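Peer 1: Sequence plus predicted model, see below.
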Amino acid sequence: MDEKRDFVMVTVSGPDQPGITSAFSKILVDNQVEIVDIEQASLQDFLGLSFLLDMSGAKQSKDGVLKDLLFEASRLRLTLNFRLFSEKEMKARNNKNLFVLTYFGDTRALLEISNILAEENANIEMISNLTRHCASCVELTIDVNGVKNLSHLKERVLAKSHELNIDLALQKMEAYRKNKRLVFFDMDSTLVDMELIDEMAHRAGVFKEVSRITEKARRGDIDFEEALIQRVALLKGLKVEELERIRNKMKLSAGAEDLVETLKGLGYKLGLVSGGFDYFANFLKERLGLDFSFANQLEIKNGALTGKVLGKIVDNTYKAKIVNMVSSEEGVLLDQTVAIGDGANDVLMLGQAGLGIAYNAKEKLERAANMSLGRARLKNILYILGISEEEMGSWNVCDRPV
């Protein structure tokens, strides 16, 4: 850096009114002083404005420029402070590693989260409220350049969100700034508030047997594909009429229909990527007007299940491939995708997406996710995507306490 360059940080505060930025900018232009960085916020008509100025090419002395700025601040009934900004500070400013942490909670949540950030040496650069009429959704821009272990920081804040029963997301700034365009939903216990294979097992009279296999898969004794094949084999003979009854009684997760309708209205592409069954996924695709659906195909002959699955099994790996394939077909970057799931079979899909959301999920899935989201709080996704309350209509987070 050129040692002759002369930097000054100027901060202004006081009652807000139109014309403040214009008045200070005119003084700087008249004196050939360049703004290197600028930030302004107004809370309840109280202004906070900061300029980082390069005084190297100023027409008059630094003292003369600062005197003009102080005079203008006095005229506008504002308080102005300044200090020299060192070369070391300039280098640090250019080496920031910024993340955006968004949470839905109260003042206790701010205390607990800010304590963790301080202990992990993460600096809060900016705090803003994303809701107009309540402080339920707060966004922190944080610099993690001094953090020794970013994974440990993420684990701590997500664990704290569980403890406080709040939703929380942590995204890298570059990914956060990219507008999301494509959303992948898991089906069972995510978009639908039920496990459909359990309903099928009940009607086939094999619930205990199916549950034992499910538990083996959860423990890691057998993989997802083998577990699925064994469970479907037990469903052999289940009539299509029973599948139809289950389908007609499918219960959507709270807020799912409104979430889909809002995102569709804003031009998002939406679809299902499920380790469940196409009989239900295709019905849901038509019912909600989704753009695509991927799920396992049940073989049906003579009006009943044969106990076999046709084609490729939609497992953990294949889900991630589907995210890549659909994104490529739609011409959408992975950073512009969102994946929402609840189980171990969603780990790779969530890790592949620009924003991976663990919905009412276990700790293993959260390690791959950017966001932890509680049950029945799907609407909070809209705030994370930067959708305004006007675009949500009457459906916003201030309708109830989080």
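Peer 2: Done, it's in.

Peer 1: CA only for contacts and neighbour counts going forward, please
Peer 2: Noted.

Peer 1: what about the helices in the stretch 151-300 of the chain?
Peer 2: Per DSSP state H, counting those that start in this stretch, the stretch 151-300 of the chain carries helices over the ranges 173-177, 196-204, 207-219, 224-234, 240-248, 256-265, 278-288.

Peer 1: Next, the angle from the longest one to helix 224-234.
Peer 2: So the one you mean is helix 207-219. Helix 207-219 runs at 180 degrees relative to helix 224-234, counting by axes from the mean of the first three to the mean of the last three CA atoms, to 10 degrees.

Peer 1: now what about stretch 234-245, what contacts it?
Peer 2: With contact meaning CA atoms under 8 Å, 6 or more residues apart in numbering, stretch 234-245 is reached by 200-201, 203-204, 206, 209-210, 300, 303-308.

Peer 1: picking up where we left off before, which among the helices of the stretch 151-300 of the chain is found nearest to residue 355?
Peer 2: helix 173-177 (8.0 Å; CA to CA).

Peer 1: ok, and the closest non-adjacent residue to residue 82?
Peer 2: residue 10 (4.3 Å; CA to CA, 6 or more residues apart in numbering).

Peer 1: quick one: which helix or strand includes the one you found?
Peer 2: strand 7-15 (DSSP states H and E).

Peer 1: And that strand, what's buried?
Peer 2: Going by neighbour count (16 or more other CA atoms under 10 Å), the buried part of strand 7-15 is 7-14.

Peer 1: Identify, from the contacts of stretch 234-245, the entry nearest to residue 104.
Peer 2: Ranked by distance to residue 104 (CA to CA), the contacts of stretch 234-245 are led by residue 200 at 36.6 Å.

Peer 1: Now for the closest one: which residues touch it?
Peer 2: Residue 200 makes contact with 235, 238, 242-243, 246, according to CA under 8 Å, 6+ apart.

Peer 1: Equivalent analysis for residue 231, please.
Peer 2: Residue 231 neighbours (CA under 8 Å, 6+ apart): 210, 213.

Peer 1: Could you check how far it is from residue 298?
Peer 2: Plainly put, residue 231 is 12 Å away from residue 298 if you go by CA to CA, to the nearest Å.

Peer 1: Ok, residue 62 next?
Peer 2: For residue 62, the distance to residue 298 - CA to CA - is 77 Å.

Peer 1: for residue 160, same thing?
Peer 2: 41 Å.

Peer 1: what's the answer for residue 352, then?
Peer 2: Relative to residue 298, residue 352 is positioned 27 Å away (CA to CA).

Peer 1: Repeat that for residue 356.
Peer 2: In terms of CA to CA, residue 356 sits 28 Å off from residue 298.

Peer 1: structure B:
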Amino acid sequence: MSAAAPARGLLVSDVDSTFLTQEVIELVAEHAGVRDRVEEITTAAMRGELDFAGSLRARVALLAGLDASVLAAVREVLVPTDGAIELMRRAHDAGWVTALVSGGFHEVIDPLAAEVGIDHVVANRFAVQDGKLTGEVSGPIIDGEAKRATLEELAERHGVDRARTVAVGDGANDAAMVRAAGTGVAFRAKPALREVADVVLDGPSMLDLWPYLEGAPVA
């Protein structure tokens, strides 16, 4: 049996405030009554003022004791960014591999990604014991370097030349991934990411990325 042909390209998107209009951990924090504090830490991390891994641990710690059933409620209120789902579906139909790489959480993101038909999801996981969040992250934290490594690993796995990779994000923790991509896109982004991106887009629609998927037909 012959090996599968390489994909036409690789499109990797951040999730919070990029593929989604919201920050997932802030939606969870609202159920714990600590949204304001979590928002403060998130904002500082996205500006590059705090180490992402440390900031994530601090935010998740504030959720200790929260019933894990709230994650289903959070999934029900997710709002994809205008054009995000259509962009992923167009890319997939054009022969591109699609991926979400997130500092957010599998428990919330996975069902939507499956519905859209996204090929890969890499994210964090909440540690849960006796049906409640422990306040810790389960497994390695998906920080900026993990995002970069994921882009490189997926490109190699699918036989995609680095020049045919597109990565899009909004915050400082997306900078390494955006720099590593053939085309790095800052979408409605913080200054820390805008400074290193090849392309800066201010939206409102993620379909504005479509012309940058080299080789894909422009509608």
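Peer 2: Here it is on my side, so go on. Only a predicted model underlies this, so the values are computations on that prediction, with no experimental measurement involved.

Peer 1: if we can go back for a sec, sort out which of the contacts of stretch 234-245 of structure 1 are buried, if you could.
Peer 2: Buried among these by 16+ other CA under 10 Å: 200-201, 203-204, 210, 300, 304-308.

Peer 1: Is it possible to get those out as CSV so that each row also shows distance to residue 150 of structure 1?
Peer 2: Below are those laid out as CSV (distance: CA to CA, whole Å):
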residue, distance to residue 150 of structure 1
200, 43
201, 43
203, 47
204, 48
210, 40
300, 49
304, 51
305, 48
306, 49
307, 46
308, 45
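
Peer 1: Quickly check those residues for the two that are furthest apart.
Peer 2: Checking those with CA to CA, the most distant pair is 210 and 300, at 19.4 Å.

Peer 1: how about residue 20 of structure 2, what's its match in structure 1?
Peer 2: Under the alignment (TM-score structural alignment), residue 20 of structure 2 maps onto residue 192 of structure 1.

Peer 1: Quick check: what element follows the longest helix anywhere in structure 2 along the chain?
Peer 2: Secondary structure of structure 2 per DSSP state H: the longest helix is helix 144-157. Once the chain leaves helix 144-157 of structure 2, the next helix or strand it forms, by DSSP H and E, is strand 165-169.

Peer 1: what span of structure 1 lines up against the top strand by length along structure 2?
Peer 2: Under DSSP state E, the strand in structure 2 containing the largest number of residues is strand 96-105. Residues 268-277 of structure 1 are matched to strand 96-105 of structure 2 when aligned by TM-score structural alignment.

Peer 1: May I see the buried residues of the matching stretch?
Peer 2: Buried residues in stretch 268-277 of structure 1 (16+ other CA under 10 Å): 268-277.

Peer 1: List buried residues within the contacts of residue 200 of structure 1.
Peer 2: Taking 16+ other CA under 10 Å as the criterion, what is buried in the contacts of residue 200 of structure 1 is 235, 238, 243, 246.

Peer 1: And those, which is closest to residue 91 of structure 1?
Peer 2: Residue 91 of structure 1 has its nearest neighbour among those in residue 246, at 61.8 Å by CA to CA.

Peer 1: and that closest one, what pairs with it in structure 2?
Peer 2: By TM-score structural alignment, residue 246 of structure 1 lines up with residue 74 in structure 2.

Peer 1: now do residue 366 of structure 1
Peer 2: Match for residue 366 of structure 1 (TM-score structural alignment): residue 194.

Peer 1: Let me know whether that match touches residue 184 as I believe.
Peer 2: No. Contact between residue 194 of structure 2 and residue 184 fails when scored by CA atoms under 8 Å: they sit 9.8 Å apart.

Peer 1: Show me which of those two is the more surrounded one.
Peer 2: Neighbour count, other CA atoms under 10 Å: between residue 194 of structure 2 and residue 184, residue 184 has more, with 27 against 23.

Peer 1: out of everything not next to it in sequence, what's closest to that one?
Peer 2: residue 178 (4.2 Å).

Peer 1: Could you find the counterpart of residue 339 of structure 1 in structure 2?
Peer 2: In structure 2, residue 339 of structure 1 lands on residue 167 (TM-score structural alignment).

Peer 1: now do residue 223 of structure 1
Peer 2: For residue 223 of structure 1, the aligned residue in structure 2 is residue 51 (criterion: TM-score structural alignment).

Peer 1: can you redo the helices of the stretch 151-300 of structure 1 as TSV with distance to residue 321 of structure 1?
Peer 2: Shown next, in TSV, are the helices of the stretch 151-300 of structure 1 (distance: least, CA to CA, whole Å):
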stretch	distance to residue 321 of structure 1
helix 173-177	20
helix 196-204	24
helix 207-219	22
helix 224-234	16
helix 240-248	27
helix 256-265	23
helix 278-288	18
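
Peer 1: who wins for proximity to residue 379 of structure 1 among these?
Peer 2: For residue 379 of structure 1, the closest of these is helix 256-265, at 6.2 Å, according to CA to CA.

Peer 1: Report the angle between the closest one and strand 269-277.
Peer 2: With the same axes, to 10 degrees defining the directions, helix 256-265 of structure 1 sits at 140 degrees from strand 269-277.

Peer 1: With structure 2 overlaid, report how far helix 256-265 of structure 1 is off on average.
Peer 2: Following the fit onto structure 2, the mean deviation recorded for helix 256-265 of structure 1 is 1.3 Å by mean CA distance after the TM-score superposition for structure 1.

Peer 1: for the residue lying closest to residue 189 of structure 2 once chain neighbours are set aside, what are its contacts?
Peer 2: Among residues not flanking residue 189 of structure 2 along the chain, residue 170 sits closest, at 4.0 Å (CA to CA, 6+ apart). Going by CA under 8 Å, 6+ apart, residue 170 of structure 2 touches 14, 17-18, 46, 186-190, 193.

Peer 1: what about structure 1, which of the residues you listed hold up?
Peer 2: Counting by both residues aligned by TM-score structural alignment, their matches' CA atoms under 8 Å, the contacts of residue 170 of structure 2 that remain in contact in structure 1 are 14, 17-18, 186-190, 193.

Peer 1: Which ones among these map onto strands?
Peer 2: 186-187.

Peer 1: most surrounded residue in the kept ones among the contacts of residue 170 of structure 2?
Peer 2: residue 193 leads these on contacts (other CA under 10 Å) with 29 neighbours.

Peer 1: pretty sure that residue is touching residue 175, no?
Peer 2: Yes. Assessed by CA under 8 Å, residue 193 of structure 2 is found in contact with residue 175 at 5.6 Å.

Peer 1: coming back round to it: please convert the buried ones among the contacts of residue 200 of structure 1 to TSV, extending it with distance to residue 108 of structure 1.
Peer 2: Formatted as TSV, these follow (distance: CA to CA, whole Å):
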residue	distance to residue 108 of structure 1
235	49
238	51
243	47
246	43
